[in-house]
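Asks: got a predicted structure plus its sequence, pasted below:
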Amino acid sequence: MADHDFIIPADLARAARALTQVSYTLVAKVAELQPERVRAYEHGLGTLDAAESQRLREALEHFGAVFIAEDEESGYGVRQKYNSVKTQRLETWEGEGGPAYEDDI
């Protein structure tokens, strides 16, 4: 998303987290927020300032969310960074490595 000042509405934050299948605890950790604040925000029971919203957006983007800003034709939204084929390939590559050991080279 080009607009880096985009403040994520609570419903979009919750949708992005559900789409990326990440717990609110993990998103909060990456965003350096209290898990209870993230959960409350998602449920419309709390607010975040601009810096906190920015960190939350960056954390969700880290987990693969791509935010779409509202324009004249449609509303805001979220989608996955990778399509299902690429995601499956990434999961396969990660699973093929076996245990990591030190190189003797």
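Replies: Received the coordinates, thanks.
Asks: from here on, just use CA atoms for contacts and neighbour counts.
Replies: Noted.
Asks: which element is the residue most central in space within the chain on?
Replies: By Cα atoms, centre = their mean, the chain has its centre lying nearest to residue 60, at 1.5 Å. Assessed by DSSP states H and E, residue 60 sits inside helix 50-62.
Asks: okay, now the one to match up with it:
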Amino acid sequence: MARAALGLGVRDLAEKASVSPNTVARLERGEELKPATVATIRAALETAGVIFIAENGGGPGVRLRK
């Protein structure tokens, strides 16, 4: 959801996070990745303007920074 909100393709996000496109695809399929890899991808998304919202009764989510 975060990648789509930014209008990034899998390859775009992979490049920003310095990981392979396959790694991004695995994350999106829900496969288990090393915590450091997940943190790297999350940091790339946050740098690009995503804010992750903790679960608050309606489930976790994302929004774009203003």
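Replies: Everything's here; your move. As the structure is a computational prediction, the values presented were derived from the model and not from experiment.
Asks: rewinding a little: so what does the residue nearest to the centre of structure 1 match up with in structure 2?
Replies: Under the alignment (TM-score structural alignment), residue 60 of structure 1 pairs with residue 45 in structure 2.
Asks: picking that back up, and the helix holding residue 60 of structure 1 against structure 2, how far off on average?
Replies: Compared with structure 2 after fitting, helix 50-62 of structure 1 deviates on average by 0.8 Å (mean Cα distance after the TM-score superposition for structure 1).
Asks: show me what that helix is packed against.
Replies: helix 10-20, helix 24-31 (3 or more Cα pairs under 8 Å, 6 or more residues apart in numbering; DSSP states H and E).
Asks: which other helices and strands does the longest one contact?
Replies: Applying 3+ Cα pairs under 8 Å, 6+ apart, one finds that helix 10-20 of structure 1 makes contact with helix 35-42, helix 50-62, strand 65-68, strand 77-80.
Asks: can you list contacts of the third one?
Replies: Under the contact criterion Cα atoms under 8 Å, 6 or more residues apart in numbering, strand 65-68 of structure 1 has outside partners 1, 16, 17, 19, 20, 61, 76, 77, 78, 79, 80, 81.
Asks: ok, the nearest residue to residue 54 of structure 2 once chain neighbours are set aside - how many residues close by?
Replies: Distances taken as Cα to Cα, 6 or more residues apart in numbering place residue 60 nearest to residue 54 of structure 2, at 5.0 Å, with adjacent residues excluded. For residue 60 of structure 2, the count of nearby residues is 10 (other Cα atoms under 10 Å).
Asks: residue 60 of structure 2 reaches residue 2, doesn't it?
Replies: No - using Cα atoms under 8 Å, residue 60 of structure 2 makes no contact with residue 2, being 11.6 Å away.
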